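> kindly generate the corresponding structure for this input.
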Amino acid sequence: MIDLDDLLALVRNYNPRTNADLISRAYAYGAQMHEGQMRQSGEPYFTHPVAVAAILTEQQLDDATIVTALLHDTIEDTKSTFLEVERLFSTEIAELVDGVTKLTNLELSSAQSKQADNFRKLFMAMSRDLRVILVKLADRLHNMRTIKSMRPEKQAQKARETMEIFAPLAGRMGMQWMREELEDLAFRVINPEARNSIIRRFITLQREAGDMVHNITADIRGELDKTDIDATVYGRAKKPYSIWRKMQEKNLSFSRLSDIYGFRVICETEADCYRILGVIHHRWRAVPGRFKDYISQPKQNGYRSIHTTVAGRDGKRVEVQIRTRQMNEVAEAGVAAHWAYREGQRVKNPFAVDPQKWIASLTERLDDEDHVAFMETVKLEMYTDQVFCFTPKGDVIQLAKGATPLDFAFAIHTRIGNSCVSAKVDGIRVPLWTRLRNGQSVEIITAEGQRPQASWIDIVTTGRAKSAIRRSLREDDRSRFVRLGQELVRATFDQVGRKMTDKALRTAARMLATADEVELLSRIGAAELPARRVIEVLYPEVAPHGAEDVMQRPVVGLALDQSFRRAQCCQPLPGERIVGISYRGLGVVIHTIDCPALEEFEDQSQRWVDLHWEPGRHAPVNNASLDLTIANDAGVLGRVCSLIGEQKANIIDLTLMDRKPDFYRLLVDIDIRDVEHLHLVMTALEAESQVAQIARVRDLTRKP
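Sure, this is the predicted structure:
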């Protein structure tokens, strides 16, 4: 265990003016509170808080954070209390310790809805004082370093939790070194065979090619010496998990994987960074598409650096990062650089991001989203890389990789996003689903009266845009759903000879665990809840059990004697908004609400039937048609068919519509469950590089 003198020496290395008495008292208090407690490894428990404090000294953090690390388990695991810690140390330290205790008690790897709620609490704790999560990350890092003493099932749980939550969170905070170590420690538990395989291949490669890191580092230093640039060069092989992830993402074997070595050049000035870039590109051939300038376009967490990949010795690709010493401090500590000390003074690093502004960008939507949407937003925010695009005035907008002009519009302002109708990229009009690339100029075209459409959810990729679209759709739909719900419930009450009253609705809302009667009607109108449930909970003795065959029908809103069928022109699927058109002697034909074929019935309102799908009651198989344009290369068609099959959809017909030397166009009829299933299939096909275009077919030439 690190003794008190060694810990104080670690702190004095960067903060000679440290309050040694405060740290000494915390060390003694923690040792006393944990006396007699043992870790599963058999070591005294207090070795853990001391190790956590030592990890935080590597980030040169303030005394309050070091003391919090020493005490972070006292309130939870000993007879210590918040009031005692506050009395002995300070309110600031007591609140930090209490914040870490609350985070420790969150079961972050539990069920989806609870996980989302706990994740929300985690982010709210971060918003109060970011040092809480810095201590928690150091706590998790030490636990992962000593994970072998845990039971196998506990190891697996902690490793998954680390991989899914804490590692990406560390990366999002700019602490890349911690992210890489957490990922690799978790990888060792989750897939030890794969990790060992990569390490063995590294050893073989080093035996065959010699010490590549040393040789390439010497090459770069030699080139810089020729130009008298004062810089330090570091090199290393990338972590096993980083290599494994690239192998999975790019579907490559180890032998085909490039840039498995990374090099860093640290210099004094920003001007030197660009001079070094010129030297490297002059000496080695740059790899197209692998250059990023985060100095002129910094990341939100303050990260600045130039990244380039070049073909080095023997054609091996190597990634080189170029940055100044101040930039490197932020790159190593991330958001934590805000609290860093040197020579007893808070370091005023011009590149350190304001933690309050940074955390505000992550927590601004916490109160507006449900559990599932919140988890989706958090994962999008934490796992994505970035692209940088320009407004027509030259302002830089940071977006997640894969973002579209719609994401760009919402990033500027929610009002711009809501009223967006089209966009121009580099002066050319493009579809709203176009994927943006670094350096493009984007102009958003708006129109008064435009509102977000449900299909936009599938177009945008950023959490901010998805949240804003869902909020707008909820606002637009709520009043309409409430009116529709009222009619459905009134008809159901009339069916059993009862009168619908406000009191009856309030009672039903309480019994069905909804907020109030308005929310109940909204859910019924949105087809989330059948109207008959109100009767079943209020009047079970008169619930219409005799009409079971009607209740089992997949479409709600038909008369007892009405039959129905899906229109072939729009092929409505469960989950879509629908309307019926009645035909004498033929029943009702169901169309999607936006089907162009409905225009011919605009003056025949008596034939329109208000319908919606009954959740969970639709047919297990429905057909839909897709218009595909794919590359005319060997194996592409087979790959497309395999992708459809992998999504559990079945191809029932395939027609070649047009063939060109480089592309050909197909009409594919598939069997699917519902509209969500269709979206899964289309998303999988859109992600395939050999698929140029994909669209759902709406064919007015087909008879209803």
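> use CA for all of it now, contacts and neighbours both
Fine.
> secondary structure of T232: a strand, I assume?
Yes - assessed with DSSP: H, G, I helix; E, B strand; the rest coil, T232 lies in a strand.
> give me the number of residues near the closest residue to it other than its chain neighbours?
Nearest in space to T232, with sequence neighbours left out and distances taken as Cα to Cα, 6 or more residues apart in numbering, is I266 at 5.1 Å. By the criterion of other Cα atoms under 10 Å, I266 has 22 neighbours.
> try T363
Around T363 there are 15 other residues, counting by other Cα under 10 Å.
> same check on L4?
15.
> how close does it get to G344?
Per Cα to Cα, to the nearest Å, L4 is found 19 Å from G344.
> now Y234
Where G344 is concerned, Y234 sits at a distance of 28 Å (Cα to Cα).
> next: T47.
Counting by Cα to Cα - T47 and G344 are separated by 27 Å.
> likewise N19?
N19 is 10 Å from G344, by Cα to Cα.
> how about this one, so we can line them up?
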Amino acid sequence: MIQPPLSLDQYLGELEKMNVPFDRERIKKAYLFASDAHEGQLRNSGEAYIVHPISVSLILAELKLDEDTIIAGLMHDVIEDTPYDYEVLRAEFGEAVAEIVDGVTKIERIKYESREIQQAENFRKMLLAMSEDLRVILVKLADRLHNMRTLKYKQGSSRIATADETLEIYVPIAHRLGIFRMKWEMEDLAFRYKEPEKYEELVQKVDMKRKEREKEISSMIDDISTQLDEMGIPHTIYGRPKNLYSIYKKMTFKNRAFEEIHDIMAIRVIVKEFEQCYAVLGLIHSRYKPMPGRFKDYIAMPKPNMYQSLHTTVLSSIGQSFEVQIRTEEMHQVAEYGVAAHWKYKAKQRGEIAKDTDFNWIDQMMEWQRDLENPAEFIDSVKMDLYNTHVYVFTPRGNVIELPDGSTPVDFAYKIHTDVGNHCVGAKVNGRIVPLNYQLKLGDMVEILTSKGSQGPSRDWLLFVQSSQARNKIKNFFKKANLLENIEKGKEMLEKELRKYNLNIKDAFPEPVMKELASKLTIKNLEQLYASIGYGGLSLRQVIPTIKEHLVEEEKDVRIIRSPKPSKAEGGIVVEGMDDMLVRFAKCCNPIPGDKIIGFITRGSGVTIHRSDCTNFSKTGDEFNRFIDVEWNETQPIAHTAKVKVIGQDRPGLLGDVTAALQTQKIYLRGLSAKVNNDRVASLMLDFDVHNVEELDRAIKQLKGVKNIMEVHRL
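Purely as a prediction, here's the structure:
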């Protein structure tokens, strides 16, 4: 049913309920301005468009943000979708509102050919916006949250793409900013539309289990509350259900059945004073048996997103495990609303909030976006840092260092300083020498051994470092220290590859090809291309397809002439203009449905199907005359074998977890080989059947979630 927009009086009434201070006349003017600007515009649902800006502004008001931000929520689509521009907004509502709206508009105004580059550029623009004014991102998050609430009105494929983007970009940003209420809702909505059957099944299971445990949790809450009253500690206590997506992730990535998930409910205790948190903890541990290894003190060592709380897991009188969270009212506001609760604009000028030590991670990511040319590398680095869990360790002087979970002394060294990392030759943990791939544990004291005579980092370190900072600094060392060597090496590699096609550099890189490469790979000139290939930032597989596409267009007049008659499918492949043609699939690149493909006529063996980015075509001089157009026959889906390489730190149960991860996607192995080197780095070669690229991508994503896995890529 289509809902009419809130009237002005209803809108003002909603703002008053949220207890946010605002100038009634200024807000009234903004409401009327936005309503007039969007007059006649409709959403996909058929609702008046103004429903969306009103909803976004109310989400921002719920976060207790300032009046300028609430008005910017009403105006956030005005510059993009109406005749009014920046100057009009500045004249009507001031520079702050105009700047926020302009920042939101710029984030997705430019469209790029590649989804990967589009995502990377959007990330870059969001980071830039955060470094200048965090309110831009808060408006963007509110905009995305309301779009997710109305996602059912989008078409199927567009709906899934939006859900994917939300999980990949917006949820990690909300997580890093500590806005958990917004993060949880976006996660559950994305889960609902990506996996509707699993979502509904989990909803029913959680509801049943929650009813079973209500009596026990109510008993614990009553007991704890009575004891706190006797101690004279004012408090609020209640049960909190975990969000569905976090339960689903635990089941998926830890390969657990729903019945093995015990913490679907948590007990939360909120008190007035900091000291009372520890008094409550002592009381709970005296009445309920604490589970070993399940206590975390985020008050003494807050999370990077400012989250503070005491977490402990205890057993009830009948042996049920429950997580208990203890925090003050102020900590609770930060836990729910993150950076919005930590707001400092009343005391600071715009932009200065990004200089606060709580937001140093923004500066770090801005540094990555300057250093990393490859969009895929940049986006992976950002996601890794935004969403990683953390471990806290100490320097010899007692300073706390925060690192991603699973980090090593090398990660620690680069966290201290780039030069410490580059000259690292060994490490001591808690006074004893450990290997550089040792995984640091909470509370470890770490000392890095350096040598001025060190030649720099080892490329092998890339196999075990966990932090984006260390990984990028190591790559940068080889990129900068060996620039001339990388240029020569990259040029030699490319020339060798091009000789397979009787080409030289001049033929391969006319102006149209360079423009296309620049667009796809952010390459400015040939030297940068050579250097990127030389140090490993780009692979030949990323470059060769563009050259091939250009050459195939040029060579059309000398290619095999084919009749336009209907073609017959063989082995899931349609060969243009030919019937009963023997078709086989190249083992060098193992194409699967969804890949761009090209046929190669092999003398006496029919047509061999290669991926269009395959570099192993025959080396005969007339090979361009032997290309033939082929395509997948989508009406006859056939399973094809994919080959995937998995690299990880060896541990007991690793192989079982890898196979279990595939089984969750109903994928079963056809072949497997494994080896472990002296540094306990495991290399697994997996063969399994999939029906298309999307199925393979889901399998790879699942494998990346297995503990200790460092790299997964298709062969």
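> what's M124 of structure 1 aligned with over in structure 2?
Taking TM-score structural alignment, the alignment pairs M124 of structure 1 with L128 from structure 2.
> I'd say that match and W368 touch.
No - using Cα atoms under 8 Å, L128 of structure 2 makes no contact with W368, being 12.0 Å away.
> ok, and the closest non-adjacent residue to the match of M124 of structure 1?
Closest to L128 of structure 2 by Cα to Cα, 6+ apart is M366, at 7.2 Å.
> repeat for P452 of structure 1
N418 (5.3 Å).
> run a quick neighbour tally on that neighbour.
23.
> counterpart of F191 of structure 2 in structure 1?
Looks like F191 of structure 2 aligns to F187 there (TM-score structural alignment).
> re earlier: so what's the residue count around the match of M124 of structure 1?
There are 21 residues near L128 of structure 2, going by other Cα under 10 Å.
> sorry, back to before: and the residue nearest to P452 of structure 1, what pairs with it in structure 2?
In structure 2, N418 of structure 1 lands on N422 (TM-score structural alignment).
> show me what contacts that match?
Y414, S454, G456, P457, I474, F477 (Cα atoms under 8 Å, 6 or more residues apart in numbering).
> what's the answer for T18 of structure 1, then?
T18 of structure 1 touches V11, R12, D63, G344, counting by Cα under 8 Å, 6+ apart.
> of the residues you listed, closest to T146 of structure 1?
For the contacts of T18 of structure 1, the minimum distance to T146 of structure 1 (Cα to Cα) is 23.5 Å, reached by V11.
> surely the closest one is within a helix?
Yes - under three-state DSSP, V11 of structure 1 sits within a helix.
> what about it, distance to Q59 of structure 1?
10 Å.
> between those two, point out the one with more neighbours.
V11 (29 against 20).
> what's the local residue count around G671 of structure 2?
Every residue meeting other Cα under 10 Å relative to G671 of structure 2 is counted, giving 11.
> please identify which helix or strand holds it.
Counting by DSSP states H and E, the element that carries G671 of structure 2 is strand 669-676.
> so how far is that strand from its chain's centroid?
For strand 669-676 of structure 2, the distance from its own C-alpha centre to the chain's C-alpha centre is 28 Å (Cα atoms, centre = their mean, to the nearest Å).
> buried set for it?
Buried residues in strand 669-676 of structure 2, counted by 16 or more other Cα atoms under 10 Å: none are found.
> stretch 189-209 of structure 1 too?
Those would be V189, I190, R195, I198, F202, for stretch 189-209 of structure 1 by 16+ other Cα under 10 Å.
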